[in-house]
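Enquirer: only geometry, no sequence info:
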């Protein structure tokens, strides 16, 4: 059945493609954060272990919301590691870095998600796609705040 929500098909596809990149970035960041939660060591173990758990739990909820928005726009959400790796600008973690490097990597990942969201905002705003704009605004707020909190751990 045809979708008639006031956004033409081409624009819906463009928005969904941008959201697919956001989904991929978010999922790879979720995986990286979960990995760090399991493998962090050092004097900040307990606080980082708990902080990383809060972050990956929040990301787990977010990926579902992003995927459901893609489906609401009439497109299929990507759902494989291979596809996420193709779409994401965040690289999977291959090693077990020290805690300081973990924090720095997560800051870069949080900021990468914000940048992807900002790119999609332009398309959604031009289409007056308020539900997507609302989702993107929420995601940017969460990721900017998380990056700030992580940066605070390594501030000199």
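Expert: Good, I have the coordinates. These numbers come from a predicted model, not from an experiment. Residues are numbered from 1 along each chain as shown.
Enquirer: all contacts plus neighbour counts: C-alpha atoms, from now on.
Expert: Will do.
Enquirer: list the buried residues of the helix or strand harbouring residue 139.
Expert: Using DSSP states H and E, residue 139 sits within helix 130-154. Within helix 130-154, the residues that count as buried by 16 or more other CA atoms under 10 Å are 132-133, 135-136, 139-140, 142-144, 146-147, 150.
Enquirer: ok, which pair from the residues you listed is furthest apart?
Expert: Pairwise distances across these peak at 26.8 Å for 132 and 150 (criterion: CA to CA).
Enquirer: show me how far the helix holding residue 139 is from its chain's centre.
Expert: 9 Å (CA atoms, centre = their mean, to the nearest Å).
Enquirer: report the central residue of this structure.
Expert: residue 26 (2.4 Å; CA atoms, centre = their mean).
Enquirer: I'd say that one and residue 63 touch.
Expert: Yes: between residue 26 and residue 63 a contact is recorded at 6.4 Å, counting by CA atoms under 8 Å.
Enquirer: alright, now check it against this:
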């Protein structure tokens, strides 16, 4: 068996039966994989800040970021499974995530806690906006199941934005 035949056979083994056209599958899987890469990037950044937060509000911020990280991570499996259900293939590696992610990493040795909260607030806000874009695509392609899932994730992201904004406020500002 040639390499080409083997690759064709392997690809056929992953073709999930779906009611979506090949174009819709391509578009939906592409949008969801990009979202999934962003979710993994945001999860790791949230955990990074959780592990490295310091200062007088350490306990509150540490617990908040741990809770938010768990919530973000909980979305990964359902998003990846939606990619498979619509007939696509999903992320396979950290490298794949790095190629698709739009949430920027933060590898700084030290980040001020207020800057952590602001950065995560902005990242969650951007994620919610990208989820809305994916939701519009789902509407166009008739993918009501993914659209419904995204509605809940948008609400969760907006709640994280709200909490990060309020936790990061100084005084009565």
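Expert: All right, it came through fine. Bear in mind the structure is a predicted one, so any value in this text is a computation, not a measurement.
Enquirer: mind checking the TM-score on these two?
Expert: Scored against TM-score structural alignment, normalised by the length of the first structure, the superposed chains reach a TM-score of 0.94; 156 aligned residues with a CA RMSD of 1.4 Å.
Enquirer: element containing the residue nearest to the centre of the first structure, please.
Expert: Assigned by DSSP H and E, residue 26 of the first structure falls in helix 9-39.
Enquirer: give the aligned range of that helix in the second structure.
Expert: Counting by TM-score structural alignment, helix 9-39 of the first structure pairs with residues 22-52 of the second structure.
Enquirer: same thing with stretch 70-87 of the first structure?
Expert: Under TM-score structural alignment, the match for stretch 70-87 of the first structure is residues 83-100.
Enquirer: cool, stretch 110-126 of the first structure as well?
Expert: Using TM-score structural alignment, stretch 110-126 of the first structure corresponds to residues 124-140 of the second structure.
Enquirer: mean deviation of the matching stretch from the first structure?
Expert: On superposition with the first structure, the mean distance recorded for stretch 124-140 of the second structure (mean CA distance after the TM-score superposition for the first structure) is 1.0 Å.
Enquirer: mind listing what's buried along that stretch?
Expert: Buried-residue list, stretch 124-140 of the second structure, by 16+ other CA under 10 Å: 124-128, 130-132, 134-135, 137-138.
Enquirer: burial measure for residue 71 of the first structure, as a count.
Expert: Number of residues near residue 71 of the first structure (other CA atoms under 10 Å) recorded here: 13.
Enquirer: list the contacts for it?
Expert: residue 77 (CA atoms under 8 Å, 6 or more residues apart in numbering).
Enquirer: wait, isn't residue 18 of the first structure in contact with residue 118?
Expert: No: counting by CA under 8 Å, residue 18 of the first structure stays clear of residue 118, with 9.9 Å between them.
Enquirer: contacts for stretch 29-36 of the first structure?
Expert: In contact with stretch 29-36 of the first structure (CA under 8 Å, 6+ apart) are residues 49, 52-53, 55-56, 59-60, 90, 92-93, 96, 102, 106, 109-110.
Enquirer: my error: substitute stretch 41-58 of the first structure in the last question.
Expert: Contacts of stretch 41-58 of the first structure (CA under 8 Å, 6+ apart): 30-31, 33-34, 36-38, 40, 98-99, 146.
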